[in-house]
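# coordinates only, sequence not included:
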């Protein structure tokens, strides 16, 4: 059964069949041919796969991200970021990176971050003397950080698939996301120094305070969300609802860039996005159930434990596999397919579940812009109008520095576990 399942999945993917159909249809055909299970049971498994408390947070975080973008929160974060770091070497590029990290902590969506930051900053980067290749690579890679920094939708999916605490994963994602962002900042600084890029004039204290004041209500969102979770005031799911209400109130009554018509359209778009994600999760849960029923996770776990004695080699292989998968599959799909297989083996080898989740999501974040098929590349191309060959030099250099950051996250567990143990 498993051989047919994998063959069908690969064939459907090669034919460009949508991922959720590829996963679900391959599972249905394999089970119906090799077992006497009736189709209704498979449909029930798909529905029960969505019956997870952690998944309730997903549509609310999607809605919150769209409200933040439509309500003017993202552009105020950009203005504050530029006032904060614009005078440093590589100031405009640093602004893009820092703003992406801020916005990523609000939206949890990598493509959304590329669009929200890129459409404003790309013209500024080119005007500031940065090459188009560098600018395109920066925007594609900076958006990837948002997959790691909480509230990360991909971390929520990992929690739903494996049962690991969402709040613990969020703690690990904070420090890992900062390390990943800093690896890009190092390259930005080196590039700016090498090419003698002109800096912004240093913002005065008055200008800095003014930009902070305008962005203050936007910057409070991660404080409210993460502070509420870690102080026990509300759960991650409740935090998602709070973020929606808060973002709406700020966009509607404080910034006054939302109206009822815009809000209605945002709700429709968010519902469509959430449905697309959840139907994928549903199909993947069926796929995972079939694998579990055939004891594939246990076999993979036993094989790895028996044949790979070194945790260092195991994690290195895991990184390579996930980086390749990240090029072809969106992070949520890759997590739902691979986590049930990898999780038992990793835990059996002594890898901390939170550390594992952060490693997997960081790999998939980098895979989002790894040439030639990373999704963020195509999203960035809609903004930059560059061909892939034009973007490649910039992409590859950011990729090299981010992989260095990934190796630090992989082989220094304290980066992911420091806050968790401290708290």
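Now that the structure is in, tell me what you want to look at. Computed from a predicted structure; not experimentally measured.
# all contacts plus neighbour counts: C-alpha atoms, from now on.
Noted.
# and the residue most central in space within the chain, how far is that from residue 170?
Against the mean C-alpha coordinate of the chain, by Cα atoms, centre = their mean, the closest residue is residue 147 at 1.7 Å. The gap separating residue 147 from residue 170 is 11 Å, by Cα to Cα, to the nearest Å.
# Mutual contacts of these two, please.
Common contact partners of residue 147 and residue 170 (Cα atoms under 8 Å, 6 or more residues apart in numbering): residue 155.
# for comparison:
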């Protein structure tokens, strides 16, 4: 997902636990100390990455003297940032997981399943901590080409990060569980693992049937039980490799390292930080204010503004959570005053989240480029028009629903007021164009360009908008590390799973099935849309892309679908699943940001989702919308 939405663990170990004595009080204190120990270096790593990439741009473009070691150092620090961020995300309960099923259960059952999920995460970490150490030790025989240091300096991030998560997991269990639930959850997890170990002789002769057992039933059971997705993927993959193959566990760590070490993914934390920065500096508010002055007097006008504002803000931040958090607080109070119902507000907010999934610099597009080899620049170019098509479809629904809205009490903005709002918003509106121009003209790579956006936004906040709260920088850096760590750990675990699927021959079987579908390209695209709507609702965007992108994109090429066109269809379909209730976690993120009950938006969102589906079908049927402006 470019949507980086998450469903936090329920954590009852806060103020209540801190007032108790004994193990729980000790666990809270130790967890706080661990948080400070990890958060400070993680925040410094985010700043270091910005500085290193900015120095690389200046050295290459200004002084015509490239810094040959900048990318290598950035890559080393990036793995450390990913692992420390994963530790912070674990402490905060911010690793992505699906809570739609457990959410309908009683509070007591939910609390117990939360303990079971923590125990399952602990089991995975225990199983991989030693292989991670072995992997890091083996990297001592590898020397980096530019800095000429042993690669263990980079690879050590894996065992240290996993070890710190182990401590965090143990502390979490002490905080959220009483003795009975703790023992019961540990017994359940240990018993299930022991049962699978004893059944190993049964699994080995089953061949590819094991794929169904481990990657459908086991993963499905853990995901629906609200085990964090990264740990569900990892535990199932380790079980599959250990019990059904002769592959050593260290290979899983190698695949995780490979998945998390693509330098292009460094754009993830930097664009997350950029999204937080534009909200803090008031740039998002300025853009929304200008759009409101243009359309505020039109029936449904602020709803159109919401659609347009999400399009513009998505072109800056790349993070759906940041987009919605920047726009909703600005528009919703005025929309409520005009009589808009809360359910319709959150429904449209969620729908615009799906609509803007292809707007550059979407994190999902960056992820697709990193795992499939498709040009990031081409994806950025191809994503603009599909977003417009879906915006038009949503606008049609808004027009129908608000065609009789009473605006007799609304004052139309004067030309002078519109002009003033435009001048104020101009620096903010220019940012997406600055980012795109920097990539197209070769000033910066898709990874580096986020640093230009960060420096631009900081200067705009300090010099133009005069809204720059230095006290918020450190929390923003820590939040960036946490969200990035949650995303990157999923990518690492899903890369290991995808490798296991490929080695099993599943990819060849899938390719054979997809290429044998009757009806050619139209049927292939239709099956893709259905598949990714389902995957988007269950796995969220980025895990689904990492897991199935490397398998399906080569098949799309075989049947004659352009890579960029196929990427747009995949991302739009996945976005519909991600933001469609009852399973789409993006919808619940929109509800949380809006502070609106999810039940209120269930009915209004149906029309918007139908509009998005029609728009996706139009994009699938007209390839020019995705590839018409490619060079």
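Everything's here; your move. Here the structure is a predicted model, which means the values were calculated and not measured.
# ok, back up a step: need the contact list for the residue nearest to the centre of structure 1.
Applying Cα under 8 Å, 6+ apart, we find residue 147 of structure 1 in contact with 104, 108-110, 153-155, 361-362, 365.
# want to throw those into TSV with distance to residue 8 of structure 1 and secondary structure?
As requested, the contacts of residue 147 of structure 1 are exported to TSV (distance: Cα to Cα, whole Å; DSSP: H, G, I helix; E, B strand; the rest coil):
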residue	distance to residue 8 of structure 1	secondary structure
104	36	helix
108	32	coil
109	30	coil
110	29	helix
153	28	helix
154	26	helix
155	28	helix
361	26	helix
362	28	helix
365	27	helix
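# corresponding residues in structure 2 for stretch 216-235 of structure 1?
Mapped onto structure 2 using TM-score structural alignment, stretch 216-235 of structure 1 spans residues 426-445.
# again, but for stretch 105-123 of structure 1
Counting by TM-score structural alignment, stretch 105-123 of structure 1 lines up with residues 315-333 of structure 2.
# what residues does that stretch touch?
The contact list for stretch 315-333 of structure 2, computed with Cα under 8 Å, 6+ apart, reads 1-5, 271-272, 274-276, 278-279, 284-285, 288, 302, 306, 309-310, 313-314, 345, 349, 353, 357, 359-363, 431-432, 453, 589-590, 593-594.
# Show me which helix runs longest in structure 2.
Counting residues, the longest helix found in structure 2 (DSSP state H) is helix 23-57.
# What residues sit buried inside that helix?
For helix 23-57 of structure 2, burial by neighbour count (16 or more other Cα atoms under 10 Å) applies to 24-28, 31, 34-35, 38-39, 41-43, 45-46, 48-50, 52-57.
# Equivalent analysis for stretch 30-45 of structure 1, please.
Across stretch 30-45 of structure 1, burial judged by 16+ other Cα under 10 Å covers 30-31, 42-43, 45.
# so of those, which ones are in helices?
30-31, 42-43, 45.
# After the longest helix of structure 2, which helix or strand is next?
helix 70-92 (DSSP states H and E).
# Whatever helix or strand comes next after that following helix aligns to what range in structure 1?
Going down the chain from helix 70-92 of structure 2, the next helix or strand is helix 107-138, by DSSP H and E. Mapping helix 107-138 of structure 2 onto structure 1 (TM-score structural alignment) gives no aligned residues.
# Does anything pack onto helix 107-138 of structure 2? Which helices or strands?
Judged by 3 or more Cα pairs under 8 Å, 6 or more residues apart in numbering; DSSP states H and E, helix 107-138 of structure 2 is in contact with helix 152-155, helix 157-176, helix 179-198, helix 229-244, helix 250-260.
# roughly how far out does that helix sit from the chain middle?
Here helix 107-138 of structure 2 is found 21 Å from its chain centre; the criterion is Cα atoms, centre = their mean, to the nearest Å.
# List the buried residues of it.
For helix 107-138 of structure 2, burial by neighbour count (16+ other Cα under 10 Å) applies to 110-125, 128-137.
# what's the spacing between the residue of structure 2 most remote from its centre and residue 449 of structure 2?
Here structure 2 reaches farthest from its C-alpha mean at residue 408, the gap being 42.4 Å by Cα atoms, centre = their mean. For residue 408 of structure 2, the distance to residue 449 of structure 2 equals 46 Å [Cα to Cα].
# Which parts of the stretch 251-400 of structure 2 are helices?
267-280, 283-295, 301-317, 320-337, 342-355, 363-372, 376-382, 384-401 (DSSP state H, counting those that start in this stretch).
# Report the contact partners of the nearest residue to residue 260 of structure 2 once chain neighbours are set aside.
Among residues not flanking residue 260 of structure 2 along the chain, residue 492 sits closest, at 5.1 Å (Cα to Cα, 6 or more residues apart in numbering). Counting by Cα under 8 Å, 6+ apart, residue 492 of structure 2 touches 255-260.
# what about residue 387 of structure 1, how many residues close to it?
By other Cα atoms under 10 Å, the residues close to residue 387 of structure 1 number 12.
# Check residue 336 of structure 2 too.
Applying other Cα under 10 Å, we find 12 residues neighbouring residue 336 of structure 2.
# Can you give me every residue that contacts the closest residue to it other than its chain neighbours?
Here the nearest residue to residue 336 of structure 2 in space, its sequence neighbours aside, is residue 342; by Cα to Cα, 6+ apart that works out to 7.3 Å. Neighbour list for residue 342 of structure 2: 336, 596, 600-601 [criterion: Cα under 8 Å, 6+ apart].
# go again using 10 Å as the cut-off
For residue 342 of structure 2, the contact set (Cα atoms under 10 Å, 6 or more residues apart in numbering) comprises 332, 335-336, 591, 594-598, 600-601, 604.
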